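Undergrad: build the 3D model from these lines:
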Amino acid sequence: MDTPLIAVEGTYEEMGAEVGHRTADLVERSVETYLRRFRDKSGLSSADVLRWGQTFLDVARAYDPSIAAMLAGLAAGAGQPVEHIAALNARTELLDGTGYHDDGCTALAVLPKYTRDGHTLLAQNWDWHPEQGAVTFLLATRDPEGFAVLTLAEAGMLAKSGLNSAGLGVCANRLQSDRDQAGAGVPYHFLLRGVLQSDRMSRAHRKVLDVPRVSSGNLLIADAGGEAIDLEVAPGAFGALLPRDGLLTHANHFEAELPLEDMKAARSGLTLLRPERVRHLLEDAAAERAVGLEHVVAALRDHYSFPDGVCRHLDPDAGPAEECHTVYSVVMDLDARELAIAGAPPCARPYERWALEEVFKPDAAPELCFDPAADDGRRPPAW
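TA: Down below sits the predicted model:
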């Protein structure tokens, strides 16, 4: 498997401990990487990181006890200070103001009335530092009540883009505004896990909107019930976007009218065009009510304005600190509770498809699909 899978079951503390134990070496590398970034980019001392980690651990306890329990278990299992694990999950907040601006992400959803199979589709390319690919994996959790989550996760962290057994999924896009500040609000990656812990759309909204926030971010949420919504959030403000002609797309700038200054729109690579580029690539199939997963994959592999397109490649003119590419590409069928994932670069790698009901089996293995090496020049094979 190109993408490791860590599947655990039990209470949230037990699951965290098992994840920490099984990924201890990766967690150590991730902690070292982000402690260096916190120091070099944000000027945070070791004592500062421990203090902020404790602050965000207290936030987790108030926001969602299951998240706090997983953090504590993960730290114990990995042999790390719990404050460092909490700080990892607040890395967006601790890196704000560093001057790093060229991360990206392109996300999309297709409503079931516009898909060939009548299923809700959700997908994303995650663009970030190349070194994080080696410490990122698929995390599957199932609690004693049978509620399951399958999500991409950096080592030591609990969520990114993923889906759950209720048929609800989320994709993440980094945003930045002049409202972002230090403080004891709910970190962005806690919000992502909060959505994935939700058993219905209304609860997911409350986990994102009805909480204090100290940073900006975007969450594209969709479900097997056939709806999708994009939530742009910032400290003290939020906006919502709904699908047009069956499609909902987003990148790294604010699109809703909000009382803030967008700090990324002018700087983040091609963000102003990536959402419309994806829409252009999908709109004909959507008009025919025939969007298939092969159309979504083709859009995620698009190279318009190379190397800064939807499928992001390393820019040879960028310095080491500014290196950014598509680390992982994720495609989800929310009705089937299936997730397919491809590493860097997704234009040249097959996707590995996982069914949520299969990942907890001892002999679980993914099915390869959309393999460029097997393509004869026509569109990628459907699932």
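Undergrad: contacts and neighbour counts: CA atoms only from here.
TA: OK.
Undergrad: could you pull out the helices for this protein?
TA: With helices called from DSSP state H, the chain shows them at 12-22, 24-42, 46-63, 65-78, 82-88, 91-95, 188-196, 201-209, 274-287, 293-300.
Undergrad: now distance to residue 262 and mean neighbour count too, for those, in a markdown table please.
TA: A markdown table is the format used below for these (distance: least, C-alpha to C-alpha, whole Å; neighbours: other C-alpha atoms under 10 Å):
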| stretch | distance to residue 262 | mean neighbour count |
| --- | --- | --- |
| helix 12-22 | 36 | 23 |
| helix 24-42 | 20 | 18 |
| helix 46-63 | 25 | 18 |
| helix 65-78 | 30 | 23 |
| helix 82-88 | 25 | 26 |
| helix 91-95 | 16 | 21 |
| helix 188-196 | 17 | 26 |
| helix 201-209 | 19 | 18 |
| helix 274-287 | 17 | 18 |
| helix 293-300 | 25 | 21 |
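Undergrad: relative to residue 117, which of those helices is closest?
TA: Closest to residue 117 of these is helix 293-300 (C-alpha to C-alpha; 9.6 Å).
Undergrad: closest to residue 127 out of the helices of the chain?
TA: Nearest to residue 127 among these is helix 293-300 (11.7 Å), distances taken as C-alpha to C-alpha.
Undergrad: relative to helix 274-287, how tilted is the closest one?
TA: 160 degrees (axes from the mean of the first three to the mean of the last three C-alpha atoms, to 10 degrees).
Undergrad: how far is helix 293-300 from where the chain is centred?
TA: Helix 293-300 has its C-alpha centroid displaced from the chain centroid by 18 Å (C-alpha atoms, centre = their mean, to the nearest Å).
Undergrad: helices or strands up against it?
TA: Under the contact definition 3 or more C-alpha pairs under 8 Å, 6 or more residues apart in numbering; DSSP states H and E, helix 293-300 sits against strand 121-128, helix 274-287, strand 325-333.
Undergrad: alongside the first, I'd like the structure of this one:
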Amino acid sequence: MTANVKESYDHIIVRGNPFTRGHSYGQQTKEKIVSNINYYKTSGVLPDWPQVCDYINNHYMKALEKHYPLGLNEMKGIAIGANVSLEEIVLLNARYEMLIWSRLLRRTNSKWPQECTGAVCLSKATKSGDILIGQNWDIHSRLMDNDIIVLLEVHPDPEENIAPYFMLTEAGQLGRSGMNANGLGIIAMGLFSSQDHFDESDKTGQYIPITLLRRIFIEAPTFAVALKRMTSLPRHVSCNMMVATAEGEAINIELTPHNCFISYPPLETDVYTHSNHFKSSAFMDNQSVKDSFKIGSTHFRDRQLERELMNRWPNIDDHSFIDSFKNHLGFPESLCLHIPDKGKEYTSTSPKECTVANIVYNLTTKTVRLCKGQPCLGNYRKYQFNYNVNKDNED
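TA: Below you'll find the predicted structure:
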């Protein structure tokens, strides 16, 4: 796929029932989807495709049929629209799990990904009382260089009783972070624990990929229902979910296969940040699971983001919230993550990774601000829900 030099990621609008909108999504992003699949199948970053395909069929398909048939139907639509197999679309939506599996198989000790850093600010912290949630998305630069990322805007069929929603994601995935029109928001940061497991010999284990848990949260009608649905489904890896509602609450959930470690923004500040290590008091007090992440920038990225936000407290708005993500302590492996200059790869433990996007959801105004690339360099675009079907192609 030829690299695209556009200043913003494609804004893809889909409407209708799960299969219909999936088919539209697949058609609109076919080239990106095929490129993404080919990378994961042929680059060597994952186990061999037959092994991955067997795992998908043995451990994900039945769980999706039982717990998330609407999502499975949407993925079937994507597959047909993009002219690829259903297993390949499930691969994209289980990419997070497959990369963890690959590292465990190889016993990789040093090159764990930096993943992401995120924050939420409730009304006490913001100038207008708005609820803000957002993150730097840190991953291999190819997603940005090859223009694989999309901002997906979904308008479900009215009979589904699901509010419209935005999700920032890799083409072919159902979602990574997002916001719905009812004011629910979710961001996520990678976590790695001693409970993460991939037992190929046990064909009975059935799981929902973490990426789909995020979509399931956003599709829920209320905050309470969203929390229950997301945390009760079977999973086999860990992840940090930071969730919030425009009604004025936020919760951070450090998920492992068997636990949910909960923390909240302090009542006196209404600010909370997180990166890629377990930090909740509940986790620190437990004896059943250990953090598997290697010490690195994760242990200062969240603190630097909190410092930046507190320097702007209590007058934080969308723009100063964005500015807080531009911190360069520890450059290039900083909160705002950069690829080191040629010849200086030794200055980073992940020299091919960078911040591929900064996204901010204002849950109060239902506004998305998205930057392609690092927030210190990128151009931001503002998005709101497009309820006019006749203007889907106007961006």
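Undergrad: export the helices and strands packed on helix 293-300 of structure 1 to JSON lines and tack on distance to residue 90 of structure 1?
TA: Formatted as JSON lines, those follow (distance: least, C-alpha to C-alpha, whole Å):
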{"stretch": "strand 121-128", "distance to residue 90 of structure 1": "16"}
{"stretch": "helix 274-287", "distance to residue 90 of structure 1": "27"}
{"stretch": "strand 325-333", "distance to residue 90 of structure 1": "20"}
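Undergrad: residue 228 of structure 1: which of the ones you listed is closest?
TA: With C-alpha to C-alpha as the measure, strand 121-128 is the member of those nearest residue 228 of structure 1 (9.0 Å).
Undergrad: so residue 207 of structure 1 sits right up against residue 194, yeah?
TA: Yes. Using C-alpha atoms under 8 Å, residue 207 of structure 1 is in contact with residue 194, at 5.8 Å.
Undergrad: residues contacting residue 19 of structure 2?
TA: Taking C-alpha atoms under 8 Å, 6 or more residues apart in numbering, we find residue 19 of structure 2 in contact with 73, 74, 75, 76, 77, 78.
Undergrad: out of those residues, who's nearest residue 181 of structure 2?
TA: residue 74 (20.2 Å).
Undergrad: and residue 314 of structure 1, how many neighbours does it have?
TA: Residue 314 of structure 1 has 17 neighbours, counted by other C-alpha atoms under 10 Å.
Undergrad: on that earlier part again, need the helices of structure 1 in a markdown table (columns: distance to residue 103 of structure 1).
TA: A markdown table is the format used below for the helices of structure 1 (distance: least, C-alpha to C-alpha, whole Å):
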| stretch | distance to residue 103 of structure 1 |
| --- | --- |
| helix 12-22 | 27 |
| helix 24-42 | 15 |
| helix 46-63 | 23 |
| helix 65-78 | 26 |
| helix 82-88 | 17 |
| helix 91-95 | 11 |
| helix 188-196 | 15 |
| helix 201-209 | 22 |
| helix 274-287 | 13 |
| helix 293-300 | 16 |
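Undergrad: map residue 341 of structure 1 across to structure 2 for me.
TA: Mapped onto structure 2 by TM-score structural alignment, residue 341 of structure 1 lines up with residue 370.
Undergrad: got the contact list for the residue lying closest to that match once chain neighbours are set aside?
TA: Of all residues not flanking residue 370 of structure 2 in the chain, residue 359 sits nearest, at 4.6 Å (C-alpha to C-alpha, 6 or more residues apart in numbering). Shown in contact with residue 359 of structure 2 (C-alpha under 8 Å, 6+ apart): 134, 135, 136, 368, 369, 370, 371.
Undergrad: tell me the buried residues within these.
TA: Neighbour counting with 16 or more other C-alpha atoms under 10 Å marks 134, 135, 136, 368, 369, 370, 371 as buried within the contacts of residue 359 of structure 2.
Undergrad: residue 12 of structure 1 touches residue 69, doesn't it?
TA: Yes. Using C-alpha under 8 Å, residue 12 of structure 1 is in contact with residue 69, at 5.7 Å.
Undergrad: what ranges does the stretch 151-300 of structure 1 have for its strands?
TA: Remark: strands assigned in the stretch 151-300 of structure 1 by DSSP state E, counting those that start in this stretch are 162-164, 168-173, 217-223, 228-234, 237-241, 247-250.
Undergrad: from residue 15 of structure 2, how far out is residue 192 of structure 2?
TA: Residue 192 of structure 2 is 35 Å from residue 15 of structure 2, where distance means C-alpha to C-alpha, to the nearest Å.
Undergrad: again, but for residue 264 of structure 2
TA: Distance of residue 264 of structure 2 to residue 15 of structure 2, given as C-alpha to C-alpha: 35 Å.
Undergrad: who has more neighbours, these two?
TA: Neighbours per residue, other C-alpha under 10 Å: of residue 264 of structure 2 and residue 15, the larger number sits with residue 15, 20 against 17.
Undergrad: show me what the more buried one aligns to in structure 1.
TA: Under the alignment (TM-score structural alignment), residue 15 of structure 2 pairs with residue 9 in structure 1.
Undergrad: ok, that match touching residue 147?
TA: No. The criterion here is C-alpha under 8 Å, and residue 9 of structure 1 misses it with residue 147 at 9.9 Å.
Undergrad: residues contacting whatever residue of structure 2 lines up with residue 192 of structure 1?
TA: Under the alignment by TM-score structural alignment, residue 192 of structure 1 pairs with residue 214 in structure 2. With contacts defined as C-alpha under 8 Å, 6+ apart, the neighbours of residue 214 of structure 2 are 175, 176, 177, 178, 186, 230.
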